[in-house]
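Peer 1: what's the 3D shape of this:
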Amino acid sequence: MSEGARGTDRGPAGPLLLGVRHHGPGSARAVRAALDEARPGIVLIEGPPEADPLIPLAAEEDMRPPVALLAHAVDEPGRSAFWPLAEFSPEWVAIRWALEHAVPARFIDLPAAHTLAWGKDTGADGTDGPGPGSGPGDEPGAAEEPGTGDGAGPGAEARVDPLGALAGAAGYDDPERWWEDVVEHRGVGKGDALAPFTALEEAMTALRETYGGGGHDRDPVREAYMRLQVRAARREFEDGVAVVCGAWHVPALRRRTTVAADRAVLKGLPKVRTDMTWVPWTHRRLSRASGYGAGIDSPGWYGHLFEAPDRPVERWMTKVAGLLRDEDRIVSSAHVIEAVRLAGTLAAVRGRPLPGLGETTDAVRAVMCEGSDVPLALVHDRLVVGDVLGEVPATAPAVPLQRDLARARRRLRLKPEAAERELELDLRKEIDAGRSRLLHRLRLLGIAWGEPAASRGSTGTFREAWRLRWEPELSVRVAEAGVWGTTVLAAATARTEADAAAAQGLAEVTGLAERCLLADLPDALPTVMRILADRAALDTDVGHLARALPALVRSLRYGDVRGTDTAALAEVAAGLAERIFVGLPPACAGLDADAAEEMRHRLDAVHGAVGLLGDTPAPGHGDLRARWRSVLRRLTARDTVPGVIRGRSVRLLLDDGELAQDEAARLMGLVLSPGTPPADAAAWIEGFVVGGGSGGGMLLVHDERLLGLVDAWLTGVPAEAFTDVLPLLRRTFSAYEPGVRRTLGELVRRGPGARGSTVTAGSGAPGFAPDLDTARADAVLPVVRLLLGQGGDEGGDGGEGEARAGPAGAVR
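Peer 2: Below is the predicted model:
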């Protein structure tokens, strides 16, 4: 047995070195058993010593792992590092054991002040330096993958995967499977608590004799610092010292060196001022796929093994069955029993002491998922990885902005969750309006807790939908945003004003103006509006103006719901619209196909914006809608304007009832004149019907007049030109959904007479005849009665009369 691994080798004989795998439940159980047996006078743990004052918080009732120690540079909060700890992490178990037994606990790794400064010096090339989601705690322990942990600079020796080397020596092709067999499935017997650490130390000693530092160039510095801390603790405590660290470091800590030699290694290290606190972490961020160096493939499974040391397979299958039942899959107790039996059989066939994750997964797939990987993916995401989010007590150190955010969250009843969830808001309710303001302010600060989503309900301005998901990195973003202010409101205001001043384009400033209204930043809005007015006056690019106008006009819609004064915004928007009216026709001349398509999108956006702006009077600007219609008419008549823009202008006028059908048909006929190139003619019709997301397909289905015009145009294409325009026409109509194409084909097959020709109908809004169609109105009355709760009986004058009064107007 190695010196110092025995429980009697304490005090002068040497420290008790407990080499572990970070986030290993087997290591965690073994650490607890070893500490119970050895009863050391102090517990030293691999981690940043600046966190020593935070150790007592681990005993708080509100502290629930997974959590992480977060260190960031005071002057540069974005330079940060995490040290994550789960409930099954050996370091967390050691901390809790020390607190429960009133034994001092200290961190002994290289201080974060040096680590963050080191990263600043060497991280420019991307080879070194911690960042969000990774940290100096990510070094290779007893069982980590190649390339994890501290960065190695150019020319460093090849990195060593200790777990892979040991598994290969034992004849395993899967390091995780080897670790489960020799550690996770091995119980700790009485009087045998130190045996696994002894064996692991001997294995690591052999590896380091073979591979040296293993390609981790920071390890000698860290290990020198840890040796100094162990010496100091041994001088201070006579009852013995226990050290919990990555098993890879145990041989280096055991090696005899002089104090002077270790201090020489540490001489001249860079240093920065740092702050440190506890932050919530998630199982998903513990997984190896997250990029965390000391990550594991299955944190949810490891958490289960730690919580359920007895009958883990039976308990796991019960969890899986519960999850699948919640997803409306038929899973009975017989499925659970059969899955447990199959997992045990697979383990026996594969020569494993107990079923591992591979055996349980195969059994779940075969028995509960009927061979399908679709429900199995759900099991992996929800249980094998998991969405557990830790909690940190309110007494943990925090920047003022973080405390203000916590108060706002509690007031608005917004709880951070690791799993993504959708939140529907009704801005007419005070609490929902407050939630919306908070989420928009956080987005302005770069704290993307929530992302706007499409609402499934009403599309009114009083509705908002969000997708919320809390990631641990957001704690770093909060610390970074603390430089802008001590409250969310003050910080968002200052950040918005600075972003507006630094904005490069007009569209950026208009976007900030819109977000100012959404976030309710009354103090920032005047500054943004002043900058917006200045930029708009100087910008002569019509494309920039056209991109900026829709965002401004959308902002006007928020005035009624949010109680915001938008008069100044309306004045600037009307001024932008005036300049677009003047500059758009010349800007549309001589464009190539790609530029014309982009301008067509701008045309649609401006058309919608002017329609909304017409409802918000701007003194001195007259009737903006009428002036816009005159611009569209000029575009339809200019031969130098690309066909896609001319066709779209005709369509917009037709939709607004400003163009008679005869005139639209005449313009269509002109497109087919011999002097018009076939490609330009096809582009014209493409702009007119506008396939895809603009709704042209459904309009053709429901507007028989429009379909008649297009049908007449297509049947009139000369044979010699049809071959040339066919590819463009096919591209246009292929953008429609399959159901729309089938319906159009059926309508065309029936012919104009069968579907009801509208060629001779009078002008007006699309799809509306000059007079009320009473037969169509009467057809909907039974359905209306059902919706109004009056039943389907058509008898009774009172009921029918009441129902007729409403829908007749609607149909009209």
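Peer 1: From here on, just use CA atoms for contacts and neighbour counts.
Peer 2: Noted.
Peer 1: Quick one: distance of stretch 516-523 to the chain centre.
Peer 2: Its chain's C-alpha centre and that of stretch 516-523 lie 24 Å apart, by Cα atoms, centre = their mean, to the nearest Å.
Peer 1: how long is it from one end to the other?
Peer 2: Terminal residues of stretch 516-523 are spaced 9 Å apart (Cα to Cα, to the nearest Å).
Peer 1: got the contact list for it?
Peer 2: By Cα atoms under 8 Å, 6 or more residues apart in numbering, the surrounding residues in contact with stretch 516-523 are 436-441, 489, 492-493, 496, 524-525, 555, 558, 562, 564.
Peer 1: isn't there a helix covering Phe306?
Peer 2: Yes. Judged by DSSP: H, G, I helix; E, B strand; the rest coil, Phe306 forms part of a helix.
Peer 1: ok, the residue most central in space within the chain to Glu420 distance?
Peer 2: With distances taken as Cα atoms, centre = their mean, the chain has Arg469 as the residue nearest its mean C-alpha position (6.8 Å). Separation of Arg469 from Glu420 (Cα to Cα) stands at 5 Å.
Peer 1: what's the answer for Leu556, then?
Peer 2: When distance is defined by Cα to Cα, Leu556 is 31 Å away from Glu420.
Peer 1: the more surrounded of these two?
Peer 2: Comparing Leu556 with Glu420 by other Cα atoms under 10 Å, the one with more neighbours is Leu556, at 24 against 13.
Peer 1: list the contacts for that one?
Peer 2: Leu556 is in contact with Thr566, Leu569, Ala570, Thr616, counting by Cα under 8 Å, 6+ apart.
Peer 1: What strand or helix carries the second one?
Peer 2: Looking back up the chat, that one is Leu569. helix 567-587 (DSSP states H and E).
Peer 1: could you list every residue that touches the closest residue to Arg463 other than its chain neighbours?
Peer 2: Residue nearest to Arg463 in three dimensions, not counting chain neighbours: Asp426, with 5.0 Å by Cα to Cα, 6 or more residues apart in numbering. By Cα under 8 Å, 6+ apart, the contact list for Asp426 reads Asp432, Ala433, Phe462, Arg463, Glu464.
Peer 1: okay if I get those residues as a markdown table plus distance to Leu786 and neighbour count?
Peer 2: A markdown table is the format used below for the contacts of Asp426 (distance: Cα to Cα, whole Å; neighbours: other Cα atoms under 10 Å):
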| residue | distance to Leu786 | neighbour count |
| --- | --- | --- |
| Asp432 | 33 | 19 |
| Ala433 | 35 | 22 |
| Phe462 | 28 | 18 |
| Arg463 | 27 | 19 |
| Glu464 | 30 | 22 |
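Peer 1: Show me which of those is closest to Leu414.
Peer 2: Leu414 has its nearest neighbour among the contacts of Asp426 in Asp432, at 10.3 Å by Cα to Cα.
Peer 1: run this one through as well so I can compare:
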Amino acid sequence: MRLLGIRHHGPGSARAVRGALEEARPRIVLIEGPADADALVPLVADAGMRAPVALLAHVVDEPGRSAFWPFAEFSPEWAAMKWALAHGAPVRFVDLPAAHTLALPPATGPAAVRVDPLRALAEAAGYDDPERWWEDVIEHRGTGDPFTAVEEAMEAVRETYDDQEDERDAVREAYMRLQVRAAVKEFGADGVAVVCGAWHVPALRRRTTVAADRALLKGLPKAKAELTWVPWTYRRLARAGGYGAGIESPGWYGHLFSAPDRPVERWMTKVARLLRDEDRVVSPAHVIEAVRLAETLAAVRGRPLAGLGEATDAARAVLCEGSDVPLALVWDRLVVGDVMGEVPEGVPAVPLQRDLEREQRRLRLRPEAAGRDIDLDLRGDTDAARSRLLHRLRLLGVDWGTPAEARGSTGTFREAWRLRWEPELAVRIAEAGGWGTTVQAAATAKARADADAATALAEVTALAEHCLLAGLSDALPEVMRALADRAALDTDVGHLAQALPALVRALRYGDVRGTDTRALAEVAAGLALRICVGLPAACTGLDTDAAQEIRSHVDAVHGAVALLAEGGRTDLGGRWRTVLRTLAGRDSVAAVIRGRAARLLLDGGEAGPEEAARWMGLALSPGTVPREAADWVEGFVGGGSGGGLLLVHDERLLGIVDTWLTGVSEEEFVDVLPLLRRTFAAFGPGVRRTLGEVVRRGNAAGTGPGTDGFAAELDEERADAVVPVVRLLLGVGERGDL
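Peer 2: The predicted model follows:
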């Protein structure tokens, strides 16, 4: 019996396994993997199967409980399966079945963190990097049989760290020993080859009794599980992708496995091609020098061949001209990579998955591991169908696409999406399969259920918007009934204000999609009227956080009412302007809301500059508490709403602010400074610089010598007072030239 201890996803191990199997010619190949996946092994030989792929197992009644077993083309287990299928040898997985794995509770405590055997061996050999140690002893050794040495090394590690034995590993290894015994009994010891993680080899070699192994397996919980193949990606093979047995550089390992010879030269050529595609100047001479430098670095560092470290250092120095910016692109695109596998159509899948695949082919939306941006014009049938599909998937929790900001257009007929297919989406699809057999049916059922379960008005309005975006006309009547019921019962003005903008957006989306939204328009108009009635009373007696929240609602409702007015509800526009005047002039209203209402009236032409100056003068009068005055200023010019430009172009308002600010006492200034800093920090750098220039030049703009807050000339005495502080900030001495 050959025990081939390997590193998962190691190209050197994969080559060694292939060579060992070719030499031994076993009658059966046993592989570490879920034993209930044996029926899926023949699909590995299908022409439509392309690694990286993963075995996906999930509990039938609870698809969210799932597990993956990934394989790349350079995974030793994948190489073993390919060899066995090509030579007519049966293949069996011998690890604990997924039905048991998914039923076991998560491992906790110290035993759940097993020692990293590669790190332990690397440190024993004097290496500070386990990846570099593995490259030197396995990846760069070329031909030969490393399995005996690896087994002896793992035996030593397990003896040294026997106090860190994992109980779950013990159960798995007991099951594997039973499967190996059964295969040996059936095919003979010389006819069996076992491919498993090197860590498990000493345990499989250990002599134990059948009774002892069965005792460890007695009483294991079991769940009803389904298994299939799903596409995987290089990014999910990387450790950063969250897979525990992952590797740092799947793209590099894939290159090592596929390169027939001269791997460093071929690698540098790939790097050069990538950089040239990004419009960087890279010549053949650069490639030659980079290869020479990598080989020289390997010699200086005492390595048998140049590895990823040497190739990266050489690429940085020569091809990237010492910059880490293009090197980051090389690492992302090549060292990690965007490779995504494929599975054939015959792979078991839930009906929802099959319908999604048909839609993807029909709409020419191919799943890709590399993120890409698409712009959709909803006036076209194909793009409109793509939009509906992506919105339906989001409603089902399958976030293949994420909405982005459309470039070059703000019209409702344009949409932009960021697409990235992640392997975990297969689990989300399996979960969503319980809602229906097609994407449309599942999304419709999910929307109806969400409408029944929603407790907050904003939840239902967001759902109504989503139904319009997704084209779920069958679900919309039920959602609208739920919306009308929640709107009639909810008396909280904050909830109403939070719900209204989504409804108005839905009305606009309905227009471009040709959906009948008359019922939605009536609900939106009713909400707007109730907000107009209840908002003034809701804006009194508020603390700071509540006032900021209502201020944001006022902004959102202002935009929503404007859109409703454009749609013919001009009576709402008049009612809303009356509400704003009430808010702006009522002292009991929170200052930040009063300031915001005054600004909205000024921007809309409902209040002139004189009236705005009067409001500001009253709010910043000497009798006003400084903190309240600062809140009013934030409401009037804060929030990145063009307030900075308003002060730039209306020096009278700037003068009022300046007069108030210079009159604040030192103790009170400390209290209002954070508020003012938050307000003015929202202005762009150019606006802040222009404001400083306006203040510096005083009345240079020609506003007259009587402008409050500005002197006719620069006050040098006041300016000199800040020089020591500026010198300290700039780090210059007393004689330094500012």
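Peer 1: ok so, going back, among the contacts of Asp426 of structure 1, which recur in structure 2?
Peer 2: Compared against structure 2 with both residues aligned by TM-score structural alignment, their matches' Cα atoms under 8 Å, these retain Asp432, Ala433, Phe462, Arg463, Glu464.
Peer 1: Validate this expectation: the last one resides in a helix.
Peer 2: No. With three-state DSSP as the criterion, Glu464 of structure 1 is located in strand rather than a helix.
Peer 1: shouldn't it be in contact with Arg428?
Peer 2: No. With contacts counted by Cα atoms under 8 Å, Glu464 of structure 1 stays clear of Arg428, the gap being 10.8 Å.
Peer 1: What count of nearby residues applies to Arg599 of structure 2?
Peer 2: 25.
Peer 1: counterpart of Ala683 of structure 1 in structure 2?
Peer 2: Alignment note (TM-score structural alignment): Ala683 of structure 1 maps to Asp631 of structure 2.
Peer 1: separation between the closest residue to its match other than its chain neighbours and Val137 of structure 2?
Peer 2: Among residues not flanking Asp631 of structure 2 along the chain, Val592 sits closest, at 4.7 Å (Cα to Cα, 6+ apart). Counting by Cα to Cα, the separation of Val592 of structure 2 from Val137 of structure 2 is 68 Å.
Peer 1: which of those two has more neighbours?
Peer 2: Between Val592 of structure 2 and Val137, counted using other Cα under 10 Å, the more crowded position is Val592 (24 against 15).
Peer 1: who's in contact with the equivalent of that one over in structure 1?
Peer 2: Applying TM-score structural alignment, one finds that Val592 of structure 2 aligns to Val644 in structure 1. By Cα under 8 Å, 6+ apart, the contact list for Val644 of structure 1 reads Ala596, Glu597, Arg600, Asp680, Ala683, Trp684, Ile685, Glu686, Gly687, Phe688.
Peer 1: Among those, find me the one that's closest to Arg186 of structure 1.
Peer 2: Glu597 (66.9 Å).
Peer 1: Tell me the counterpart of the closest one in structure 2.
Peer 2: In structure 2, Glu597 of structure 1 lines up with Gln548, judged by TM-score structural alignment.
Peer 1: I'd like to know how many residues surround its match.
Peer 2: As a burial measure, Gln548 of structure 2 scores 17 neighbours (other Cα under 10 Å).
Peer 1: Quick check: closest non-adjacent residue to it.
Peer 2: With sequence-adjacent residues excluded and distances taken as Cα to Cα, 6+ apart, Gln548 of structure 2 is closest to Val592, at 7.2 Å.
Peer 1: quick one: the strands in the stretch 301-450 of structure 1?
Peer 2: For the stretch 301-450 of structure 1, applying DSSP state E, counting those that start in this stretch gives strands covering 421-426, 450-453.
Peer 1: Could you dump those strands into a markdown table and include distance to Asp539 of structure 1?
Peer 2: Formatted as a markdown table, those follow (distance: least, Cα to Cα, whole Å):
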| stretch | distance to Asp539 of structure 1 |
| --- | --- |
| strand 421-426 | 37 |
| strand 450-453 | 30 |
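Peer 1: Alignment lookup: Leu346 of structure 1 to structure 2.
Peer 2: Match for Leu346 of structure 1 (TM-score structural alignment): Leu297.
Peer 1: Does its match touch Ala306 like I think?
Peer 2: Yes. Using Cα under 8 Å, Leu297 of structure 2 is in contact with Ala306, at 7.4 Å.
Peer 1: More neighbours: which of those two?
Peer 2: Legend: neighbour count by other Cα under 10 Å for Leu297 of structure 2 and Ala306, higher for Ala306 (24 against 20).
Peer 1: can you tell me which residues contact Gln353 of structure 2?
Peer 2: Applying Cα under 8 Å, 6+ apart, one finds that Gln353 of structure 2 lies in contact with Ile429, Ala430, Gly433.
Peer 1: Which position in structure 1 pairs with the last one?
Peer 2: Aligned counterpart of Gly433 of structure 2 in structure 1: Gly482 (TM-score structural alignment).
Peer 1: Double-check that match against Arg403; I have them as touching.
Peer 2: No. Counting by Cα under 8 Å, Gly482 of structure 1 does not reach Arg403; the two are 10.6 Å apart.
Peer 1: so what's the aligned partner of Met204 of structure 1 in structure 2 up against?
Peer 2: Residue mapping for Met204 of structure 1 onto structure 2 gives Met154, with TM-score structural alignment as the criterion. Shown in contact with Met154 of structure 2 (Cα under 8 Å, 6+ apart): Pro117, Ala198, Trp199, Val201, Pro202.
Peer 1: what's the mean deviation for the helix or strand where Met154 of structure 2 lies versus structure 1?
Peer 2: Taking DSSP H and E as the definition, one finds Met154 of structure 2 inside helix 147-160. Compared with structure 1 after fitting, helix 147-160 of structure 2 deviates on average by 2.5 Å (mean Cα distance after the TM-score superposition for structure 1).
Peer 1: And that helix, what's buried?
Peer 2: Of all the residues in helix 147-160 of structure 2, those buried under the rule 16 or more other Cα atoms under 10 Å are Phe147, Val150, Glu151, Ala153, Met154, Glu155, Val157, Arg158.
Peer 1: I'd assumed Leu121 was in contact with the fourth one.
Peer 2: Pointing back at Ala153 of structure 2 there. Yes. Counting by Cα under 8 Å, Ala153 of structure 2 touches Leu121, with 7.4 Å between them.
Peer 1: what does Tyr127 of structure 2 align to in structure 1?
Peer 2: In structure 1, the residue matched to Tyr127 of structure 2 (TM-score structural alignment) is Tyr172.
Peer 1: and if you look at Gly307 of structure 2?
Peer 2: Match for Gly307 of structure 2 (TM-score structural alignment): Gly356.
Peer 1: On the three-state scheme, the closest residue in space to that match that isn't next to it in sequence is what?
Peer 2: Spatially, and ignoring its direct neighbours in sequence, Gly356 of structure 1 is nearest to Glu180 (7.0 Å; Cα to Cα, 6+ apart). When classified by three-state DSSP, Glu180 of structure 1 comes out as helix.
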